[in-house]
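Asker: Structure, please.
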Amino acid sequence: MEIKYKQYLLLIIAISAFAFSSCKKTETSNVAAEPVVIGYLIPGQPISIKVYQQKDISDTANYGPAITGLKLTLSNGTSTVSLTESAAGTYTYSNQSFLAAGKTYTLQFTYNGLLISASSVMPAKPLNYTATRTLINLPLSSLSGPGATDAVAITFKWDNPDSLYHVLVFKNDDANAFNIHPDRNSALNFTLNAKQAAGYDVYYRTFNYIGVYRAILFRVNKEYLDILNSNASSTSQNLTNPPTNITNGFGIFSAMQADTIKLTLTQY
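Answerer: Prediction:
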């Protein structure tokens, strides 16, 4: 099953944006010393790498100013391509055939006299991704009361003989999604960390909205899971730099592949 990436890639970027916006700063004068790099490689999509300055802790924006005028290159181990600055701080390459499973991709550029680099291996696309159902009725009795979270609404499975990392992203496609818990500040879209499993049970109370969802299974690398775990454990009282795989910088450069299953959620 194929999937339109542009509509949900912003969800992944938003997760990382929150993590990197909490980078610890000790001296305002050193904020711009090392760049923040955000790049996700997904086969079938144009390559896009964003580069920002670090932001001061008093700044309310997700990132600092975009860094322009850089010369970014990307190597797949046998050939190297140059990225073009298509917007301020956004560097792209449109040849989709450059990305392939099993290859190691290395990003490089120079900033403030330092060589900035990062590498990531493109995983294979998930195989045999299935769900026990695609229509889920959310009974009122399963949403409250003792033992409510013990009821499994749906089970996802996929092949994972090598214990690779996976996350499940749920994206609601309804323009006017209906919140079945109006008294809660419920998340419409959400991410579940499946870690290195070959399946995942999702409980009824995990779903807060009815409507049409895409359940997107991402096969990811450890650098992405490190960011996800760091974001889950960070608080306003714990402003530390999140993990990064960027040498001489901050942020994340990671390759991933995905498959999707469409779900319809109703309530009775």
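
Asker: switch to C-alpha atoms for all contacts and neighbour counts from now on
Answerer: Fine.

Asker: Hmm, V167 is touching N221, no?
Answerer: No: judged on C-alpha atoms under 8 Å, V167 makes no contact with N221 at a distance of 10.2 Å.

Asker: higher neighbour count, those two?
Answerer: Neighbours per residue (other C-alpha atoms under 10 Å) separate V167 from N221, with V167 holding more: 22 against 19.

Asker: before we move on, which element is the more buried one in?
Answerer: Assessed by DSSP states H and E, V167 sits inside strand 165-172.

Asker: And that strand, what does it pack against?
Answerer: For strand 165-172, the elements it packs on are strand 190-195, strand 209-220, judged by 3 or more C-alpha pairs under 8 Å, 6 or more residues apart in numbering; DSSP states H and E.

Asker: other SSEs contacting the last one?
Answerer: Same thing as strand 209-220. Judged by 3+ C-alpha pairs under 8 Å, 6+ apart, the packing partners of strand 209-220 are strand 165-172, strand 178-179, strand 257-267.

Asker: Buried residues, the helix or strand just after that strand. List them.
Answerer: For strand 209-220, the succeeding helix or strand toward the C-terminus, using DSSP H and E, is helix 222-233. Neighbour-count burial for helix 222-233 flags E223, Y224, L225, D226, I227, L228, S230, N231 (criterion: 16 or more other C-alpha atoms under 10 Å).

Asker: With distance to Y213 added, can I get those residues in CSV?
Answerer: Formatted as CSV, the buried residues of helix 222-233 follow (distance: C-alpha to C-alpha, whole Å):
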residue, distance to Y213
E223, 27
Y224, 23
L225, 23
D226, 26
I227, 25
L228, 21
S230, 26
N231, 24
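
Asker: Return the member of those residues nearest to R184.
Answerer: Checking those against R184 with C-alpha to C-alpha, the nearest one is N231 at 21.7 Å.

Asker: burial of the residue lying closest to that closest one once chain neighbours are set aside, as a residue count?
Answerer: Sequence neighbours aside, A19 is the residue nearest to N231 in space, at 5.2 Å (criterion: C-alpha to C-alpha, 6 or more residues apart in numbering). Neighbour count for A19, taken as other C-alpha under 10 Å: 24.

Asker: and this one, so I can compare the two:
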Amino acid sequence: MKKLFFVIFSCLALLSQVSCEKSEVSEFTDTPIIEAYLEPGDYLTVKVKRQIPFAGNVQYSADDINNLILTVSYNGGTHLLTALGNGVYIDSSIIVNEGENYSVSFHFNSKFVSAYTYIPSKPQNMTQSATEIAIAKLDTTSGPPSQGSQPDPIQINWSNTDGSYYLILVENIESVLDPIRDFGDNDPPGNLFRKSPTKLGVEEIRAMEFQYYGTHRIILYHVLPDYATLYDSNSTSSQNLSNPSTSIINGYGIFTGLNSDTLYVEVTE
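Answerer: The predicted model follows:
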């Protein structure tokens, strides 16, 4: 399930490439980018990336991104993470648990880099208004369907008494995708889509959002404010990078906890 969550976020990949636009920044500082989504049941894993500036002739620090000394602290203890290559660090003895606090730290470019987060509670009382939705095969030659011909949206409800952030991801899990419409010469869309973060306790999934027939899983993520803030960043200029996550010191990126629950819906013709 964690792999699905990575699909949600391509922002960090862009962030690492546009961090030093010539028109906005005259001096480049080699600052690490942290990427970690901690979910209950997973091993504690952290990825560290290097910025890729547009400006030429920049000077990088001598730090080896694959040979950093990363430590994680939780439950009053400190553990050294193992480097796997490509900036990935892991401790397979640490299983992420709900309600726990985690902090990671290391030295980079003569600075002490640190980040912290906690794991929010699993979504409670998640329900759906329907387990099946029938959508007629769409003929693109006759134009889009009228609003009146669309089936009722599927309503997802959950408890959110404290106004936390939640986000829904819908994924078709069929091995062979059966499209609802003809995509013509366009590239076919992916097998999943997502909704924007919300602080409500309800979300609607409309028929027109589905691209394929078959079984879909609806994953409701309980996310933290730092994730919602990064999601809402529509541009990745160096101005955005001057305001990194408040949970990260001397670095950019995301170090956040999440928790989820799952329902299923069948899309039929």
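
Asker: Superposed, what's their TM-score?
Answerer: The TM-score (TM-score structural alignment, normalised by the length of structure 1) is 0.82; 251 aligned residues with a C-alpha RMSD of 2.9 Å.

Asker: how much does the strand holding V167 of structure 1 stray from structure 2?
Answerer: Here strand 165-172 of structure 1, set against structure 2 after superposition, deviates by a mean of 0.9 Å using mean C-alpha distance after the TM-score superposition for structure 1.

Asker: Run the chain-centre distance for that strand.
Answerer: Distance of strand 165-172 of structure 1 from its chain centroid, counting by C-alpha atoms, centre = their mean, to the nearest Å, is 9 Å.

Asker: and what of stretch 65-84 of structure 1?
Answerer: 21 Å.

Asker: That stretch spans what distance, first to last residue?
Answerer: 18 Å (C-alpha to C-alpha, to the nearest Å).

Asker: how close does T78 of structure 2 get to P53 of structure 2?
Answerer: Distance from T78 of structure 2 to P53 of structure 2, by C-alpha to C-alpha: 34 Å.

Asker: who has more neighbours, those two?
Answerer: Taking other C-alpha under 10 Å, T78 of structure 2 and P53 do not tie; P53 has more neighbours (21 against 12).

Asker: What does the more buried one correspond to in structure 1?
Answerer: Counting by TM-score structural alignment, P53 of structure 2 lines up with D56 in structure 1.

Asker: Is that match located within a strand, as I assumed?
Answerer: No: D56 of structure 1 is assigned coil when assessed by DSSP: H, G, I helix; E, B strand; the rest coil, not a strand.

Asker: ok, the equivalent of D259 of structure 1 over in structure 2 to V202 of structure 2 distance?
Answerer: Mapped onto structure 2 by TM-score structural alignment, D259 of structure 1 lines up with D261. Note on D261 of structure 2: its distance to V202 of structure 2, by C-alpha to C-alpha, is 14 Å.

Asker: Using the three-state scheme, assign H107 of structure 2.
Answerer: strand.

Asker: Which residue in structure 1 aligns with it?
Answerer: In structure 1, H107 of structure 2 lines up with T110, judged by TM-score structural alignment.

Asker: okay, now that match: neighbour count?
Answerer: T110 of structure 1: 13 neighbours (other C-alpha under 10 Å).

Asker: Which residue, other than its chain neighbours, is closest to it?
Answerer: Closest to T110 of structure 1 by C-alpha to C-alpha, 6+ apart is I116, at 5.7 Å.

Asker: after whatever helix or strand that neighbour lives in comes which helix or strand?
Answerer: For I116 of structure 1, the element it lies in under DSSP H and E is strand 114-121. Counting by DSSP H and E, the element after strand 114-121 of structure 1 in chain order, helix or strand, is strand 130-131.

Asker: quick one: contacts of that next one?
Answerer: Outside strand 130-131 of structure 1, the residues that touch it by C-alpha atoms under 8 Å, 6 or more residues apart in numbering are I154, T155, F156, K157, W158, I261.

Asker: now with 6 Å?
Answerer: T155, F156, K157 (C-alpha atoms under 6 Å, 6 or more residues apart in numbering).

Asker: Tell me, how many residues neighbour the second one?
Answerer: Taking other C-alpha under 10 Å as the neighbour definition, F156 of structure 1 ends up with a count of 18.

Asker: Same check on the last one?
Answerer: By the measure other C-alpha under 10 Å, the count of residues near K157 of structure 1 is 17.

Asker: Ignoring the adjacent residues along the chain, who's closest to it?
Answerer: Of all residues not flanking K157 of structure 1 in the chain, G199 sits nearest, at 4.1 Å (C-alpha to C-alpha, 6+ apart).

Asker: Touching, that neighbour and D159? I think so.
Answerer: No: under the criterion of C-alpha atoms under 6 Å, G199 of structure 1 makes no contact with D159, lying 8.4 Å away.

Asker: So for these two, which sits in the more crowded spot?
Answerer: Legend: neighbour count by other C-alpha under 10 Å for G199 of structure 1 and D159, higher for G199 (18 against 15).

Asker: Residue in structure 2 paired with that one?
Answerer: Taking TM-score structural alignment, G199 of structure 1 has V202 as its aligned residue in structure 2.

Asker: what's the neighbour count on L241 of structure 2?
Answerer: Using other C-alpha under 10 Å, L241 of structure 2 has 17 other residues around it.

Asker: repeat for A175 of structure 1
Answerer: Per other C-alpha under 10 Å, the neighbour tally for A175 of structure 1 reads 8.

Asker: Pull up the gap between it and D183 of structure 1, please.
Answerer: Separation of A175 of structure 1 from D183 of structure 1 (C-alpha to C-alpha) stands at 20 Å.

Asker: list the contacts for N97 of structure 2?
Answerer: Neighbouring residues of N97 of structure 2 by C-alpha under 6 Å, 6+ apart: P40.
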